[in-house]
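Peer 1: All I have is the shape, not the residue letters:
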């Protein structure tokens, strides 16, 4: 159901919603809320969201300010749209805003209760985060697994080289997704999850996107909680089916591993599944499947989406592409392979990634926060249980913070110390504070390694004689922000390049 149909449904269901409001307990208005648009009866400001809420909220912030209140049905929402306000929420009041507003699409199979992404800041969440930080994302663990990432990127380069020889265009997002998915799968299961040449890879990518799309859709059940039992748009029903498919896959992997572990001759693989099963006293099977869902969905999509946007911006800006390729080839040499240790010697490539994340943050509104108590910000009160949306997309395009904010200009980062690791609030594509994305260190390595390798080994051109000005740079909104039209480009192997 598109957003226009959604609003039509609201109008037709007016009497039903009126009954809902009479039966529900009206939350008292506490304190002095930040300014915002005057809400309509019943629906509040739902009509103002549109199909691209990140853009609609950025426009409203220009009218009402970077700390803004919206009434979305029954849900009071505060929207953050500037670096200064983001710092207030994610640093100065980090603990108070560490809660999660859980969308109905993930209230399936009790995923929200077990998920590291969606659960509240409780001991269970801290235990999951500790296991991920200790056994996957520490510098020591990542350094140890460099060989695996190098192998997967070499497989990506080999796949692209096959297309180069035949003159076929490469689906950049799909190729990056396959590489990242199998990297995560080897980290967790010690095996590839999909054959990049089979339909299973595309099917898994489609499944991941459907989960993210459903979670990002405007949903009546989120705005009018008493409608959850009805699920009027069928979002939870579809989500349950998608989550169940992932759980069945993970069940098979766990069932294959358990008999091996019980054998006296079992040689531990020391992958993440072994770690989780070793801690099974603290995490039951359902918790394990929920955590694996988080890792596979979030990890595979955000990394591949970022690489696709980076390549799209470079193809759209040939001078920038030439400059980036020149840096990589001159730094690495034509006979060598790109190593992770080379990333620090590629400042322009790093600037390209930062500029990509500024314009195209993988999660444009981050994951919704929730106030755990009444909080005072800049003279206003954010009441307990208020939903808080941080518009990272708007912050990255704020003309008070950036010169020529809608243009792709990596050079702006060459003499700047601004980074995306959660300390500089002008650039927070992965969030900040205690709910910052734990997979950021792995994403950092993978995006740079894949991008530098693709630039090092190939020249690139658009298919069918398309000019850069003809490229479709529109996006489609879910929890993540993907290209509406998948990027396809033709690789050409340069003479003398690796």
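Peer 2: Perfect, I can see it now. Small disclaimer: the values here were computed from a predicted structure and weren't measured.

Peer 1: only C-alpha atoms for contact and neighbour calcs from this point on.
Peer 2: Fine.

Peer 1: And the strands in this protein?
Peer 2: 67-72, 75-80, 99-100, 170-171, 369-370, 375-377, 380-382, 387-390, 459-461, 475-477, 481-483, 488-492 (DSSP state E).

Peer 1: do you know which of these lies nearest residue 302?
Peer 2: Residue 302 lies closest to strand 481-483 among these, at 8.8 Å (C-alpha to C-alpha).

Peer 1: Out of the strands of the chain, flag the one nearest residue 251.
Peer 2: Closest to residue 251 of the strands of the chain is strand 99-100 (C-alpha to C-alpha; 27.4 Å).

Peer 1: How far off centre is the closest one?
Peer 2: In terms of C-alpha atoms, centre = their mean, to the nearest Å, the gap separating the centre of strand 99-100 from the centre of its chain is 17 Å.

Peer 1: Likewise for stretch 392-407?
Peer 2: Worked out by C-alpha atoms, centre = their mean, stretch 392-407 lies 19 Å from the chain centre.

Peer 1: re earlier: could you export the strands of the chain as JSON lines, including mean neighbour count and distance to residue 414?
Peer 2: Below are the strands of the chain laid out as JSON lines (neighbours: other C-alpha atoms under 10 Å; distance: least, C-alpha to C-alpha, whole Å):
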{"stretch": "strand 67-72", "mean neighbour count": "23", "distance to residue 414": "31"}
{"stretch": "strand 75-80", "mean neighbour count": "23", "distance to residue 414": "28"}
{"stretch": "strand 99-100", "mean neighbour count": "24", "distance to residue 414": "36"}
{"stretch": "strand 170-171", "mean neighbour count": "18", "distance to residue 414": "30"}
{"stretch": "strand 369-370", "mean neighbour count": "25", "distance to residue 414": "32"}
{"stretch": "strand 375-377", "mean neighbour count": "16", "distance to residue 414": "34"}
{"stretch": "strand 380-382", "mean neighbour count": "19", "distance to residue 414": "38"}
{"stretch": "strand 387-390", "mean neighbour count": "25", "distance to residue 414": "26"}
{"stretch": "strand 459-461", "mean neighbour count": "20", "distance to residue 414": "24"}
{"stretch": "strand 475-477", "mean neighbour count": "16", "distance to residue 414": "27"}
{"stretch": "strand 481-483", "mean neighbour count": "24", "distance to residue 414": "26"}
{"stretch": "strand 488-492", "mean neighbour count": "22", "distance to residue 414": "27"}
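
Peer 1: put this beside the first:
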């Protein structure tokens, strides 16, 4: 059984049964030698691992993780094995998967310092000569340097004052997006693919926050968007090596290694010329330059902000538009919420966004249904600690399944149904409403909560409100609803088929 499953999986990854056979022989030989000559960490051997599905030699539970998307499969396994279970990604790579809210809060909030370390993935190892891993926010362990960079970002570029200073630029940019989309549909029979417009707008916003309000380099934005897509694709391709280290010798992994190093070089060449500029004091670059960091670390701190900001905001907005097309009643409610609250306006201003309760509910429900990183970023125990009373040793990897929390039937009525009204019905402070607020964690929670959470939520709501206010959204063809199929790139879910809709300008 183990042999047959291993062959099937490697065949899928390498695209050839013949190659899979040779690859399998190599992996089995190396894995057997490693198993004979080494043993799991002595501290790990002292742990009582939470229960989980039965594992097979060498491949662990990988054979049970095929088919559906990983977060969906893990949520189903959790219903059988419990909200805290052990999954083996290969025989020697255990990971504790959290699927219940109490355990999630213990890891993310109550003991966030204990679980604040990060795993060194193979992709980070490829770039380790650059010291990238220990020196950016998302992938470094909690510590003095992490605190300093995060604090500098939040008190500078992402501070309320700095974000507020962008208001005129953002509103002007939103008018530009609406104008460009209006012009495009004239030559495209009324249809539009909104993602590219939303991505460009988000990237321009981040560019101004990083380099200063006068930043307006369209060629840089175009190149940066390409590098983001390439990095996400490459990180997905190298994920096999995180479970089987010696898989790095496979043709696909060697190719991914070359592409990762080329991508690193291109990113450095793209960002380096901007380091000699003189940014204003509230720009992220100003803070980074003041810290006497190496050029390389500065570059990848900048790239990190683009990487994490562009896809999270633009993809969430696009998912929301897809729901508006599928749920015409919800779209009409949102449009009427805008009209009744702020009147017939050409532009929904940023100051008006938080007044629109139904808009906020639509954004929340979209983030519940389609969290950009449904498994979040894995946490590592930075010290010996406990989880719900069970001993956890330093180095243990823990992953919180946000998708499972967002679909927990004891909290969410009809969890698979898009229902923005659920948040409005619970505004009375009921137990159900409190449980929903506690279980809705699209940005994570605790010390490692997304630093750009407030900016991200505001950007999604601002863009969505204006696109629904400016256009009526419908199917490209009558009865042909948008494809909501997800595609997983590493830990990020994107829309497998890019959204295309038919839009018509609103008439007041």
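Peer 2: Yep, it's here. Worth saying up front: this structure is predicted, and the values here are computed from it rather than measured.

Peer 1: that older thread, which of the strands of the first structure sits closest to residue 445 of the first structure?
Peer 2: Nearest of those (C-alpha to C-alpha): strand 481-483, 20.6 Å.

Peer 1: Which residue range of the second structure does that closest one align onto?
Peer 2: Strand 481-483 of the first structure corresponds to residues 493-495 in the second structure, going by TM-score structural alignment.

Peer 1: Quick one: average offset of the longest helix along the first structure versus the second structure, please.
Peer 2: Assignment by DSSP state H gives helix 285-316 as the longest helix of the first structure. Following the fit onto the second structure, the mean deviation recorded for helix 285-316 of the first structure is 0.7 Å by mean C-alpha distance after the TM-score superposition for the first structure.

Peer 1: rewinding a little: closest one to residue 178 of the first structure among the strands of the first structure?
Peer 2: Of all the strands of the first structure, strand 170-171 comes closest under C-alpha to C-alpha, at 10.7 Å.

Peer 1: Check which helices and strands the closest one sits against.
Peer 2: strand 488-492 (3 or more C-alpha pairs under 8 Å, 6 or more residues apart in numbering; DSSP states H and E).

Peer 1: hmm, back to that, looking at the strands of the first structure, spot the one closest to residue 52 of the first structure.
Peer 2: For residue 52 of the first structure, the closest of the strands of the first structure is strand 475-477, at 6.0 Å, according to C-alpha to C-alpha.

Peer 1: mean shift between that closest one and the second structure?
Peer 2: Aligned to the second structure and superposed, strand 475-477 of the first structure gives a mean residue distance of 0.6 Å (mean C-alpha distance after the TM-score superposition for the first structure).

Peer 1: Tell me the residues of the second structure aligned with the longest helix of the first structure.
Peer 2: Aligned by TM-score structural alignment, helix 285-316 of the first structure falls on residues 295-326 of the second structure.

Peer 1: Check stretch 427-436 of the first structure too.
Peer 2: By TM-score structural alignment, stretch 427-436 of the first structure lines up with residues 440-449 in the second structure.

Peer 1: Give me the contact list for the matching stretch.
Peer 2: 105, 108-110, 112-113, 116, 367-368, 371-374, 376, 402, 405-406, 450, 453 (C-alpha atoms under 8 Å, 6 or more residues apart in numbering).

Peer 1: just to revisit the earlier point, want to throw the strands of the first structure into CSV with distance to residue 12 of the first structure?
Peer 2: As requested, these are exported to CSV (distance: least, C-alpha to C-alpha, whole Å):
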stretch, distance to residue 12 of the first structure
strand 67-72, 18
strand 75-80, 20
strand 99-100, 31
strand 170-171, 42
strand 369-370, 31
strand 375-377, 37
strand 380-382, 33
strand 387-390, 27
strand 459-461, 50
strand 475-477, 26
strand 481-483, 31
strand 488-492, 42
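
Peer 1: Ok, which of these comes nearest residue 290 of the first structure?
Peer 2: So among the strands of the first structure, strand 99-100 is nearest, using C-alpha to C-alpha, at 16.2 Å.

Peer 1: which other helices and strands contact that closest one?
Peer 2: With contacts defined as 3+ C-alpha pairs under 8 Å, 6+ apart, strand 99-100 of the first structure has these neighbours: strand 369-370.

Peer 1: residues in the second structure aligned with the strand it packs on?
Peer 2: Under TM-score structural alignment, the match for strand 369-370 of the first structure is residues 379-380.

Peer 1: Average offset of that stretch relative to the first structure?
Peer 2: Compared with the first structure after the fit, stretch 379-380 of the second structure shows a mean deviation of 0.5 Å (mean C-alpha distance after the TM-score superposition for the first structure).

Peer 1: residues near residue 261 of the second structure, how many?
Peer 2: Counted by other C-alpha atoms under 10 Å, the residues lying close to residue 261 of the second structure total 14.

Peer 1: Surely residue 46 of the first structure touches residue 72?
Peer 2: Yes. Residue 46 of the first structure sits in contact with residue 72 when judged by C-alpha atoms under 8 Å, with a separation of 5.3 Å.

Peer 1: circling back to that earlier point, would you mind pulling the contact partners of the match of strand 369-370 of the first structure?
Peer 2: 115, 116, 117, 118, 119, 394, 395, 396, 397, 398, 399.

Peer 1: redo that, cut-off 7 Å
Peer 2: 115, 116, 117, 118, 119, 395, 396, 397, 398, 399 (C-alpha atoms under 7 Å, 6 or more residues apart in numbering).

Peer 1: Between these, which sits nearest residue 186 of the second structure?
Peer 2: Among those, and counting by C-alpha to C-alpha, the member closest to residue 186 of the second structure is residue 399, at 47.0 Å.

Peer 1: what residues are up against that closest one?
Peer 2: 95, 96, 97, 98, 375, 378, 379.

Peer 1: Can you find the partner of the fourth one in the first structure?
Peer 2: Residue pairing (TM-score structural alignment): residue 98 of the second structure is matched to residue 80 of the first structure.

Peer 1: Next up, the contacts around its match.
Peer 2: Counting by C-alpha under 7 Å, 6+ apart, residue 80 of the first structure has contacts 66, 67, 68, 86, 389, 390, 391.

Peer 1: Could you rerun that using 6 Å?
Peer 2: Residue 80 of the first structure makes contacts with 66, 67, 390, 391, as judged by C-alpha atoms under 6 Å, 6 or more residues apart in numbering.

Peer 1: With adjacent residues omitted, what lies nearest to it?
Peer 2: Nearest residue to residue 80 of the first structure in three dimensions, chain neighbours excluded: residue 390, at 4.7 Å (C-alpha to C-alpha, 6 or more residues apart in numbering).

Peer 1: In the second structure, what sits opposite that neighbour in the alignment?
Peer 2: In the second structure, the residue paired with residue 390 of the first structure according to TM-score structural alignment is residue 400.
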